[in-house]
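> sequence below, structure please.
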Amino acid sequence: MAKRIMVVEDNDLNRKLFCDVLKSQGFTVEPVGDGLEALDKARAFVPNLMIMDIQLPNISGLELIEGAKADPLLRMIPVLAVTAYAGKGDEDRIREAGADGYLAKPVSIGPFMAAVKRLLENAPA
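From the prediction side, this is the model:
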């Protein structure tokens, strides 16, 4: 059975790119463009991995990660944070919120897929 990955990204082009790359690798993908819908969609989809943009309109990816890690159904799902903010201390703050992986944009496909595979290998079944 294909691993399920939810992509939370408000930028249409980035969301499509991430989803197309993941689908080409055989993953089942659930794209989410609105962060306000992310946790409800995650509860319904129950992904093996969540890829989370940090700068979202209306709610931050940090809040969503904290919300997922506080949710009994979602807390064990690994989160890969992807952000254009790569300043000093940003990775620490993102990891403190509960992210299991971190990539700075622009993201290259090789490191992106390596991070996805690494997190899925360590994810609960």
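> only C-alpha atoms from now on, for both contacts and neighbour counts.
Will do.
> relative to residue 81, how far out is the residue most central in space within the chain?
Of all residues in the chain, the one closest to the mean position by CA atoms, centre = their mean is residue 51, 1.2 Å from it. For residue 51, the distance to residue 81 equals 6 Å [CA to CA, to the nearest Å].
> go on, residue 10?
From residue 10 across to residue 81, the span is 13 Å (CA to CA).
> same thing with residue 34?
Where residue 81 is concerned, residue 34 sits at a distance of 16 Å (CA to CA).
> so what sits against both of residue 10 and residue 81?
residue 53 (CA atoms under 8 Å, 6 or more residues apart in numbering).
> please generate a structure for the following sequence too, so the two can be compared:
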Amino acid sequence: MQKRILIVEDNEQNLYLATFLLEQKGYKVIAAQNGLEAIDKTLTEKPDLILMDIQLPEVNGYEATKRIKSMSEIHHIPIVALTSYAMVGDREKALAIGCVGYIEKPFDPETFVSEIEKYL
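Below is the predicted model:
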């Protein structure tokens, strides 16, 4: 069965590149451009993995992650922070709210899919 990945990203270029790389490896990609859309699509689509940008319009990635993790029907879905936030403590903050991993942007297209596959 084809694995489904929700990418929450408001930057068109980042979304395009991540989608392209994942689809080339056979994954089904679902896109959301803000935190509210991410919550809605997680509830309706039930993806196998969520790649969550942190700096988002409407509701940021931290808050969207907290809300998803608080809902019993979807709290088990792994979330990986995919973010340009790379200051001391940002990784720890993402992990503390429930993310299972943290990937810094810009990500390396050569290793991106193999990094993601660790969480599936």
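> let me see the TM-score of these two.
Once superposed, chain against chain, the TM-score is 0.95 (TM-score structural alignment, normalised by the length of the second structure); 120 aligned residues with a CA RMSD of 1.0 Å.
> on that earlier part again, okay, residue 10 and residue 81 of the first structure: which has more neighbours?
Remark: of residue 10 of the first structure and residue 81, residue 81 carries more neighbours, 24 against 19, as counted by other CA atoms under 10 Å.
> chain center to the host helix or strand of residue 44 of the first structure: distance?
Using DSSP states H and E, residue 44 of the first structure sits in helix 35-45. What separates the centre of helix 35-45 of the first structure from the centre of its chain is 12 Å, taken as CA atoms, centre = their mean, to the nearest Å.
> which residues sit against the helix or strand in which the residue nearest to the centre of the first structure is found?
Assigned by DSSP H and E, residue 51 of the first structure belongs to strand 49-53. Strand 49-53 of the first structure has contacts (CA under 8 Å, 6+ apart) with 4-10, 61, 65, 77-83, 116, 119-120, 123.
> what do you get for stretch 113-120 of the second structure?
By CA under 8 Å, 6+ apart, stretch 113-120 of the second structure touches 21-22, 25, 48-49, 78, 80, 100-101.
> what's around residue 120 of the first structure, how many residues?
Neighbours of residue 120 of the first structure under the rule other CA under 10 Å: 19.
> return the distance of it relative to residue 59 of the first structure.
From residue 120 of the first structure over to residue 59 of the first structure the distance is 26 Å, taken as CA to CA.
> likewise for residue 6 of the first structure?
Distance, residue 6 of the first structure to residue 59 of the first structure, using CA to CA: 17 Å.
> in contact with residue 93 of the first structure, which residues?
Here residue 93 of the first structure is in contact with no residues (criterion: CA under 8 Å, 6+ apart).
> and with 10 Å instead?
62, 99 (CA atoms under 10 Å, 6 or more residues apart in numbering).
> can you tell me how far it sits from residue 6 of the first structure?
To residue 6 of the first structure, residue 93 of the first structure is 22 Å away according to CA to CA.
> and the contacts of stretch 10-27 of the second structure?
Counting by CA under 10 Å, 6+ apart, stretch 10-27 of the second structure makes contact with 1-9, 28-35, 51, 53-57, 105-107, 109-110, 112-114, 116-117, all of which sit outside it.
> quick one, strands of the first structure?
With DSSP state E, the ranges of strands along the first structure come out as 4-8, 28-32, 49-53, 79-83, 101-104.
> now the ones you listed as TSV including distance to residue 14 of the first structure?
Below are the strands of the first structure laid out as TSV (distance: least, CA to CA, whole Å):
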stretch	distance to residue 14 of the first structure
strand 4-8	10
strand 28-32	11
strand 49-53	10
strand 79-83	10
strand 101-104	13
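> out of those, which one sits most buried?
Scoring the strands of the first structure by mean neighbour count under mean count of other CA atoms under 10 Å gives strand 49-53 as the most buried, with a mean of 27.
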